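Engineer: I would like the atomic coordinates for the input below:
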Amino acid sequence: MARATVQDVARTAGVSVGTVSRVLNGSPAVSAASKEKVTGAIRELNYRPLASARDLRRDRTMRILALARNLNSPVISEAFRGFGDAAAQAGYVSLIAPTSGDLEREQQLVDMLRNGSVDGAILFSPAMADAEVEALAQQLSVVQVCEIVDSEAAFGVSIDDRQAAFDITRHLIETGGRRLAMIGNRLARSGRLREEGFRAAAAQAGVSPRHLLFAEGEFDFHAGRRLAKELLQLDPLPDAVFCGSDTVAAGCVREIADAGLRVPEDIAVAGFDDSIQAEMCVPELTTIRQPAYEMGRVAFEALFARMTEPGEHRRGRTFLPHELVVRGSTKG
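Structural biologist: Sure thing, here's the model as predicted:
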């Protein structure tokens, strides 16, 4: 029988991993009821930490490094919040470090993990190559969130970007879209997966490849306006546009309106992420909702296991469920 892990204790007790950690560390910030649940689960599962909680704390910095290219993405910001909240509940401090995609800067920060200045690292869209992430994760405590490289050693949590894009493209087709366009970003792994989903949904519906358009740019408002302007020069016009983010979709909607056209009557527009921009846009955006906060929380639990029980860490990836949110920017 496999040895019980801290996650098993948390599930059995019906509490968070952070609460289990606080009980193991002797923290007074735990209610008597929660402590009783945890200690009962420990006895029931015969849970045995690899070292005493006191020794674990003494041997650790209680700091975690969080790396991201930037903090502009609403999804990454919300995932950071989920990760940071879970880390704080377990007594850890999160050191957030934007890298702007600078590989040298990223390597300097990762050296903090190699030399023991931090106990673990969470990676959002790293600039390093897949093989480097794999090698790092084989030796040290690392997890990935949102943008996940192909690595068996490094656990990652995200949504299924390909399936999510398939779902929203199918919605555009089912509500009358026949000349489909996508505004995406092939530099991002998620962007490439979303393009795959877009094309797969179109193929399944029998939409001719000659009726598919693709415009590429950054995931920002100005790129959305610029690329939408390019699409509006075409004859015939697209009748539905899938954008790789809500921010891009907001720019697209603005450009369509400035051209004297209506959304969705003339051109339907869909976004991705269900960020605040989706509800601020007029009309409000149909989009894909990502459970960003939960992704951050799940990532911390996996990282906590790697830091405290090296032989029990999770590998591969976990997809959390996404949701198609239909609003006024599409028909139906």
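
Engineer: C-alpha only now, for contacts and for neighbours.
Structural biologist: Noted.

Engineer: show me where this protein has its helices.
Structural biologist: In the chain, the helices defined using DSSP state H lie at 6-13, 17-24, 32-45, 53-58, 74-89, 103-114, 130-139, 161-174, 189-204, 221-231, 246-258, 276-280, 292-308.

Engineer: so which of those helices is nearest residue 155?
Structural biologist: When the helices of the chain are compared for distance to residue 155 using C-alpha to C-alpha, the nearest one is helix 292-308, at 7.5 Å.

Engineer: touching the closest one from outside, list them.
Structural biologist: 5-7, 17, 50, 56, 75-76, 78-87, 119-122, 141-146, 155-158, 312-314, 320 (C-alpha atoms under 8 Å, 6 or more residues apart in numbering).

Engineer: and the gap between residue 204 and residue 170?
Structural biologist: 9 Å (C-alpha to C-alpha, to the nearest Å).

Engineer: more neighbours, the two?
Structural biologist: Between residue 204 and residue 170, counting by other C-alpha atoms under 10 Å, residue 170 is the more crowded of the two (19 against 10).

Engineer: excluding chain neighbours, what is closest to that one?
Structural biologist: Closest residue in space to residue 170, ignoring its immediate chain neighbours: residue 201 at 5.7 Å, by C-alpha to C-alpha, 6 or more residues apart in numbering.

Engineer: list the contacts of the one you found.
Structural biologist: Here residue 201 is in contact with 166, 167, 169, 170 (C-alpha under 8 Å, 6+ apart).

Engineer: out of those residues, who's nearest residue 214?
Structural biologist: residue 169 (13.2 Å).

Engineer: neighbours of the closest one, how many?
Structural biologist: By other C-alpha under 10 Å, neighbour count at residue 169 equals 28.

Engineer: look up how far residue 170 lies from the residue nearest to the spatial centre of the chain.
Structural biologist: Nearest to the geometric centre of the chain sits residue 146, at 2.7 Å (C-alpha atoms, centre = their mean). Going from residue 146 to residue 170 by C-alpha to C-alpha gives 23 Å.

Engineer: this one as well, want them side by side:
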Amino acid sequence: MARATVQDVARTAGVSVGTVSRVLNGSPAVSASSREKVTAAVRELNYRPLASARDLRRDRTMRVLALAKNLNSPVISEAFRGVSDAAALSGYVSLIAPTAGDPEREQQLVDMLRNGSVDGLVMFSPTMPDEEIADMAAQQSVVQVCEIADADAAFGVAIDDRQAAVDMTRHLIRTGARCLAMIGNRAARSGRLREEGFRQAAAEAGLPPEQILFFEGDFDFRTGRVQATDLLKADPLPDAVFCGSDTVAAGCVRAITDAGLRVPNDIAVAGFDDSVQAEMCVPELTTIRQPAYEMGRLAFEALFARMTTPGPHRTGRMFLPHQLVIRDSTNS
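Structural biologist: Model prediction:
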């Protein structure tokens, strides 16, 4: 029988994961009713925390730090929530800091691990070279989420971005698209993998290179709007546009509709992430769903093992399954 998780306790008790965490950590900021429900659920499920915080406090800060290029990404926000909930369950406080893609700022924050200001480090979008990440992971408590360096000694949790892009591109081709465009981000590891998957699927379908367009940008709304304005100058127009994020796709849809064209009748648009923007967009976006919360939770469990037990520890990549979510922005 599988070991009960904090999510199981929360579901059985009918409360949030945060409430369960506060009860388990003895916080007074919980109502008597909620405390009784959580206690009953813990007994019913025979739930046991991963470790006792009292056993860990000696010579530890009980803090972990997460680094991200920025805090605007819905995926990073959800993954960090998974890290934070799992950390709280083991008595840890989780902090997050943006690096703005600045290597010097990143090094300053990494030094918090090196000088003992935090016990562990979660890296979402590192700028440092793969070799440096590998060296650091071989000596200290470091894990990665979403953006995974090619570093043998490091461990990271993500989806298979290349295969996810293959799946999306194949869907667009199945709907009848023959001239394809992508708005991607080569500055990001995941962006480069998604471009590889896009080109792989197009080549497998036998589409000629002149019918494959690529536009470079970031993962933001402005990129989608500006780059879509440029791709609308192409002759012929693309049948479908694959965007590197839902936020980019929302900007793309805006530019297409501002030009008097219809999505998907004139141009289909697909996103990536299945963020809240995917359902807020009109029409709702076809996209790739990432299990971001679970990625964060599993990353902290791996980090916890590194922080509390001697090695060897797991290295390499853990790929969680993604899901193609088909909505109105592409022809079914």
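
Engineer: coming back round to it: please pick the buried ones from the contacts of helix 292-308 of the first structure.
Structural biologist: 5-7, 17, 56, 75-76, 78-87, 119-122, 141-146, 155-158, 312-314 (16 or more other C-alpha atoms under 10 Å).

Engineer: sorry, back to before: quick check: closest non-adjacent residue to the residue nearest to the centre of the first structure.
Structural biologist: Per C-alpha to C-alpha, 6+ apart, closest to residue 146 of the first structure is residue 158, 4.6 Å.

Engineer: so that neighbour touches residue 147, yeah?
Structural biologist: Yes. Residue 158 of the first structure lies in contact with residue 147 (C-alpha atoms under 8 Å); the separation is 7.3 Å.

Engineer: need the helices of the first structure in a markdown table (columns: distance to residue 211 of the first structure).
Structural biologist: Supplementary listing: the helices of the first structure in a markdown table, determined by distance: least, C-alpha to C-alpha, whole Å:
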| stretch | distance to residue 211 of the first structure |
| --- | --- |
| helix 6-13 | 49 |
| helix 17-24 | 50 |
| helix 32-45 | 58 |
| helix 53-58 | 60 |
| helix 74-89 | 31 |
| helix 103-114 | 39 |
| helix 130-139 | 34 |
| helix 161-174 | 12 |
| helix 189-204 | 9 |
| helix 221-231 | 13 |
| helix 246-258 | 19 |
| helix 276-280 | 27 |
| helix 292-308 | 33 |
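
Engineer: residue 325 of the first structure is nearest to which of those?
Structural biologist: Using C-alpha to C-alpha, the nearest of the helices of the first structure to residue 325 of the first structure is helix 161-174, at 9.0 Å.

Engineer: what's that closest one in contact with?
Structural biologist: Contacts of helix 161-174 of the first structure (C-alpha under 8 Å, 6+ apart): 190, 193-202, 205, 240, 242, 268, 270, 287-288, 322-324, 330-331.

Engineer: need the buried ones from those selected in ChimeraX.
Structural biologist: A single ChimeraX command selects the buried members of those (16+ other C-alpha under 10 Å):
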select :190,193,194,195,196,197,198,199,200,201,202,240,242,268,270,287,288,322,323,324,330,331
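
Engineer: please name the residues that touch residue 124 of the first structure.
Structural biologist: 66, 67, 68, 69, 76, 144, 145, 146, 147, 148.

Engineer: can you do 7 Å?
Structural biologist: In this structure, residue 124 of the first structure makes contact with 67, 68, 144, 145, 146, 147, judged by C-alpha atoms under 7 Å, 6 or more residues apart in numbering.

Engineer: same question, residue 99 of the second structure
Structural biologist: 67, 68, 69, 70, 105, 106.

Engineer: and residue 105 of the first structure, how far is that from residue 112 of the first structure?
Structural biologist: 12 Å.

Engineer: and what of residue 9 of the first structure?
Structural biologist: In terms of C-alpha to C-alpha, residue 9 of the first structure sits 31 Å off from residue 112 of the first structure.

Engineer: hang on, the earlier thing: dump the contacts of residue 99 of the second structure to JSON lines, plus neighbour count and distance to residue 185 of the second structure.
Structural biologist: Compiled in JSON lines, the contacts of residue 99 of the second structure are given as follows (neighbours: other C-alpha atoms under 10 Å; distance: C-alpha to C-alpha, whole Å):
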{"residue": "67", "neighbour count": "25", "distance to residue 185 of the second structure": "19"}
{"residue": "68", "neighbour count": "25", "distance to residue 185 of the second structure": "16"}
{"residue": "69", "neighbour count": "19", "distance to residue 185 of the second structure": "14"}
{"residue": "70", "neighbour count": "16", "distance to residue 185 of the second structure": "15"}
{"residue": "105", "neighbour count": "13", "distance to residue 185 of the second structure": "22"}
{"residue": "106", "neighbour count": "20", "distance to residue 185 of the second structure": "20"}
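
Engineer: for residue 150 of the second structure, which residues are in contact?
Structural biologist: Here residue 150 of the second structure is in contact with residue 130 (criterion: C-alpha under 7 Å, 6+ apart).

Engineer: again with the one 4 residues further on
Structural biologist: When contacts are counted by C-alpha under 7 Å, 6+ apart, residue 154 of the second structure is found next to 133, 134, 137, 138, 143, 315, 316.

Engineer: 10 Å instead?
Structural biologist: 130-131, 133-144, 148, 313-317 (C-alpha atoms under 10 Å, 6 or more residues apart in numbering).

Engineer: residue 271 of the second structure too?
Structural biologist: Taking C-alpha under 10 Å, 6+ apart, one finds 168, 183, 241-250, 252, 277-278, 285-289, 325, 329 in contact with residue 271 of the second structure.

Engineer: mind redoing it with 8 Å?
Structural biologist: 242-249, 278, 285-288.

Engineer: now swap in residue 156 of the second structure and tell me
Structural biologist: 143, 144, 145, 146, 147, 148, 299, 315, 316, 317, 318.
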